[in-house]
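[1] Got a predicted structure plus its sequence, pasted below:
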Amino acid sequence: LWQGSPIGIPFVVVNGDEPARPATFLYDDESDPGGYRVPLDAPIEGGPQSDGDRHAIALDRDNCILYELYRAFPQPDGSWRADSGAIFDLRAHWLRPAGWTSADAAGLPILTGLVRYEEVAAGEIRHAIRFTAPQTRRAYVWPARHYASRLTEARYPPMGQRFRLRADFDISGFSQEAQVILRALKKYGMILADNGSAWYISGAPDERWDNDALRDLRRVRGADFEAVDVSSLMVLPDSGITATGAASQAVVNAANYRAGAVSPGLIVSLFGPGIGPDEPAVFELGPDGRVGTELAGVTVRFGGLAAPLLYVSTAQINAIVPYAVTGPKTEVEVFYRGASVFRRTVSVVEAAPGVFQPVLNQDYSPNSPTNPAERGSIAVVFGTGEGATDPLGIDGQPALEIFPRPVLPGKVEVAGRPVEILYAGAAPQLVAGVFQVNFRVPEDVPAGAVPLRVSVGPYQTSPRLRLHVR
């Protein structure tokens, strides 16, 4: 305790059946709409009577979804009122939209940067640590998405700046608990996430902490750190995927960058170092009218089956999972100039739907806060991962005369309610693996940014998808 209030930022772990509660926000235009699976009795930073940041955090362990609220107040009607809120799909790599805050000033998740007692007790922290500074710059660097300052001088650090404890810093005289934290600061560093106390690292409250051992960290000074430029690790500015190291190899849904299982016909992005040519190459239809399975010296195989290739480069490949791929697992292997340069084993499921953004309005203009859809109008989404189709999809074949439809039943929900679907099937003129859904925006849907969900059978799109309604 400090001055009668608990120290640290608490969180709670919930199951997937925890009710998704409505939430209203002061900064609604930069907050993810509800529902938030945060129990009304969830621990609040500083305690229930706190007048501080009042972070409330819940981790849905069944669905790998993180819910975070800033200045959160539970309401008598079972909802939450907060200044801002963010929902993070932990199977995906998408960052928040550029310029958006989260429950933290830098627009980053909080939980992933907290020091937890279990990590220290186990002897290793395997991530960067969240920290604060009293004065920051009116700027942010990857992977941060937001700033919270009017100061522009270069002597102030931008949000997202990573600092690393110098490799030659002697930690031998520190407590064992402090040494675990200091080793993490040497290997992973710490990321500036908010305005606050100087060089203040954050942890989760736990009665098992030895406060005397932690106070040992006060001997570390700012001059013991070095600023690290991590821009070379960035693959895409809107993604947290990094470009180097074998551990950076990833297979993700190309629509939402969600890692995990693949499905027949899914368009995937493969990330890894040195997996293709330095000069990017884009597909051209072959003499048979299909997307080919070899491009600029690159081939990709799923369980031995050659995949159509849409794009290849030194760090990213976009490919289409062959429709004949079956589960429960398959091996993904990339060959470049005959050599195996990438190998991952992934699960195979019936469908893995993801929606390419933006959603389109009835006139095919991008749906956005400044260009919302009218109630009663038709909106359009393009996606991938619908799984098996009827008739069966042909690998690499554009939909020109026959428009296969998903075998599994589809559903679209706007603001939590099912809506009328006018068309759901192959996207005309586009390659097999891209689906199109036209649906009607309900007349009684609330105005603003509302949750949008597309389901194929029991499989659903990311909870961060939204539709802007006038």
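    Great, that's in hand.
[2] C-alpha from now on. contacts and neighbour counts both.
    OK.
[3] Helices of the chain, residue ranges please.
    Using DSSP state H, the helices assigned to the chain run over residues 117-122, 176-187, 211-214.
[4] who does the last one touch, helix- and strand-wise?
    Helix 211-214 makes packing contacts with helix 176-187 when contacts are defined by 3 or more Cα pairs under 8 Å, 6 or more residues apart in numbering; DSSP states H and E.
[5] Show me what the helix it packs on is packed against.
    Checking 3+ Cα pairs under 8 Å, 6+ apart, helix 176-187 ends up next to helix 117-122, strand 162-165, helix 211-214.
[6] Can you check which of these gets nearest to Cys64?
    Ranking the helices and strands packed on helix 176-187 by proximity to Cys64 (Cα to Cα) places helix 117-122 first, at 19.3 Å.
[7] what's near enough to touch Pro157?
    Residues near Pro157 by Cα atoms under 8 Å, 6 or more residues apart in numbering: Gln135, Thr136, Arg137.
[8] let's see 6 Å
    Thr136, Arg137 (Cα atoms under 6 Å, 6 or more residues apart in numbering).
[9] returning to that earlier point: between the helices of the chain, which one is closest to Asp32.
    helix 117-122 (29.7 Å).
[10] Reformat the helices and strands packed on helix 176-187 as TSV; add mean neighbour count and distance to Thr389.
    Converted to TSV, these look like this (neighbours: other Cα atoms under 10 Å; distance: least, Cα to Cα, whole Å):
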stretch	mean neighbour count	distance to Thr389
helix 117-122	14	46
strand 162-165	23	46
helix 211-214	12	58
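[11] try this one side by side with the last:
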Amino acid sequence: MSYYGCPAFGPGAYNGVVTGTAIDRNSASYIKSVIGAGDGGGFYAATGAEKVNLADRRTPRRTVHPRVKYHKFPVPYPWGTSFYIEPLRDEHAMVVLTGTCHLYESYGTTFQQSILSGYSGANWDLSKSFVPLPPGSPSSMASGLSLFAGMVRWEDYQSGTIAHALNWSGLAGSAAQFKFVRPASDTDWLPYQGKSSYQMPYGARLRLRASFDTTGWGPEATMVATAMKAYGVYLSDTNSMGNELYFANAADGTNPWDTEDLSSLSLITLRDFDVLKLKKIQTVPGH
């Protein structure tokens, strides 16, 4: 679908249907490894904290000052003085430049005394297919994937379908410390807390089984589950609670999501998924 005149990436990593994609031969072992490390709970919708800023050619461009020496911001970001930064710990910021359909993301974002800073981030051309970052590069998420691309947007719901893969944030310590598969490029570097040798790599794509029953669910949760069956979820990041899905506020900043409707997502656990055939497992450079 179009997002304020811009595609949300071309065909490829996020927009391809995976209903017929082969299951990895070690799928059950990977799922068991995550659950064995403590991530056995249901999914939940993280609403109310994220918002996409819309910029145009009149929006000032600002240098992003890196908060650490080992992450760089090679291009200036369009940034208005009233632009939104997630008020929670991650301090995510997202900007879509509507004229050129370019996406800018950052993590650990601050804007103080007209100085824009960030811990890590990335930018992409939304009119093209998603381009993975160089190995060892995070984005606004540990995996190097796009927060915007895998977020459930209110505009998705209004269109009647979520036509893209979702970003899944698992429980910290439940995934591989330094292993990833494309389209990911990095990890959170946290040690795996389980005992299995089948540790889930970042960028792994999981698909909710078609047989999962959503009878009686509300329209919002049903649409999310349908997307999980058709497009799947990417292991994109981790958090202290586990199995989080990212939801964006409406463009006007309001939170239109029905939390009661979305609470049905808690009935979905990792036991209801298959891991799709993994690409070559890579190691974060230097590890």
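    That came through, no problem. The structure displayed is predicted, hence computed values, not measured ones.
[12] that older thread, can I get the helices and strands packed on helix 176-187 of structure 1 in CSV including distance to Leu66 of structure 1?
    Output for those, formatted as CSV (distance: least, Cα to Cα, whole Å):
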stretch, distance to Leu66 of structure 1
helix 117-122, 19
strand 162-165, 23
helix 211-214, 27
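[13] closest to Phe302 of structure 1 out of those?
    Per Cα to Cα, nearest to Phe302 of structure 1 of these: helix 117-122, 36.4 Å.
[14] The closest one corresponds to what range in structure 2?
    Under TM-score structural alignment, helix 117-122 of structure 1 corresponds to residues 154-159 of structure 2.
[15] Okay, strands next: where are they in the stretch 151-300 of structure 1?
    162-165, 190-195, 200-201, 225-228, 250-253, 267-271, 281-282, 298-302 (DSSP state E, counting those that start in this stretch).
[16] repeat for the stretch 1-150 of structure 1
    12-14, 23-25, 56-60, 65-70, 73-74, 80-82, 84-89, 129-133.
[17] what stretch of structure 2 does the fifth one fall on?
    Counting by TM-score structural alignment, strand 73-74 of structure 1 falls onto residues 110-111 of structure 2.
[18] Check what contacts the matching stretch and list those residues.
    Under Cα under 6 Å, 6+ apart, the answer for stretch 110-111 of structure 2 is Leu116, Ser117.
[19] try 7 Å this time
    Leu116, Ser117, Gly118 (Cα atoms under 7 Å, 6 or more residues apart in numbering).
[20] Pull the contacting residues for the last one.
    Right, Gly118 of structure 2. Gly118 of structure 2 sits in contact with Val64, His65, Pro66, Arg67, Ser106, Tyr107, Gly108, Thr109, Thr110, where contact means Cα under 7 Å, 6+ apart.
[21] Return the distance of it relative to Ala93 of structure 2.
    Gly118 of structure 2 sits 9 Å away from Ala93 of structure 2, going by Cα to Cα, to the nearest Å.
[22] Need the residues touching each of these two.
    Ser106, Tyr107, Thr109.
[23] Among those residues, find me the one that's closest to Tyr157 of structure 2.
    Looking across the shared contacts of Gly118 and Ala93 of structure 2 and measuring by Cα to Cα, the closest to Tyr157 of structure 2 is Ser106, at 24.8 Å.
[24] Out of the strands of the stretch 1-150 of structure 1, flag the one nearest Gly448 of structure 1.
    strand 23-25 (11.8 Å).
[25] Compare the strands of the stretch 1-150 of structure 1 and give me the one nearest Gly425 of structure 1.
    strand 84-89 (26.2 Å).
[26] so what's the spatially most central residue of structure 2 up against?
    Centroid-nearest residue in structure 2: Asn167, 3.2 Å away (criterion: Cα atoms, centre = their mean). Neighbour list for Asn167 of structure 2: Gly150, Met151, Val233, Tyr234, Leu235, Ser236, Leu245, Tyr246 [criterion: Cα under 7 Å, 6+ apart].
[27] 8 Å instead?
    Leu147, Gly150, Met151, Val233, Tyr234, Leu235, Ser236, Leu245, Tyr246.
[28] How about the contacts made by the alignment partner in structure 1 of the last one?
    Across the two structures, Tyr246 of structure 2 finds its equivalent in Ser202 of structure 1, going by TM-score structural alignment. Shown in contact with Ser202 of structure 1 (Cα under 8 Å, 6+ apart): Gly8, Ile9, Gly113, Leu114, Val115, Ile129, Arg130, Phe131.
[29] I'd say the second one and Asp53 touch.
    No - shown here, Ile9 of structure 1 and Asp53 do not form a contact pair, counting by Cα atoms under 8 Å, at 9.5 Å.
[30] Between the two, tell me which one has more neighbours.
    Ranked by neighbour count (other Cα atoms under 10 Å), Ile9 of structure 1 and Asp53 place Ile9 first, with 23 against 17.
[31] if I look at the counterpart of Gly216 of structure 2 in structure 1, how far off is Gln179 of structure 1?
    Under the alignment by TM-score structural alignment, Gly216 of structure 2 pairs with Gly173 in structure 1. Distance, Gly173 of structure 1 to Gln179 of structure 1, by Cα to Cα: 9 Å.
[32] Could you do Val381 of structure 1 as well?
    Counting by Cα to Cα - Val381 of structure 1 and Gln179 of structure 1 are separated by 51 Å.
[33] Measure how buried Thr81 of structure 2 is and give me the count.
    Neighbours around Thr81 of structure 2, by other Cα under 10 Å: 12.
[34] Which position in structure 1 pairs with it?
    Under TM-score structural alignment, Thr81 of structure 2 pairs with Leu40 in structure 1.
[35] who are the neighbours in contact with that match?
    Contacts of Leu40 of structure 1 by Cα under 8 Å, 6+ apart are Pro74, Gly78, Ser79, Trp80.
[36] Check Tyr140 of structure 1 too.
    Ala106, His146, Tyr147, Pro158, Met159, Gly160, Gln161.
[37] Looking at these, spot the one nearest Gln316 of structure 1.
    For the contacts of Tyr140 of structure 1, the nearest to Gln316 of structure 1 is Gly160 (24.3 Å; Cα to Cα).
[38] List the contacts of His65 of structure 2.
    Here His65 of structure 2 is in contact with Phe73, Ile115, Leu116, Ser117, Gly118 (Cα under 8 Å, 6+ apart).
[39] Whichever residue in structure 2 pairs up with Leu182 of structure 1 - how many residues pack around it?
    Correspondence of Leu182 of structure 1 to structure 2, assessed by TM-score structural alignment: Ala225. Applying other Cα under 10 Å, we find 25 residues neighbouring Ala225 of structure 2.
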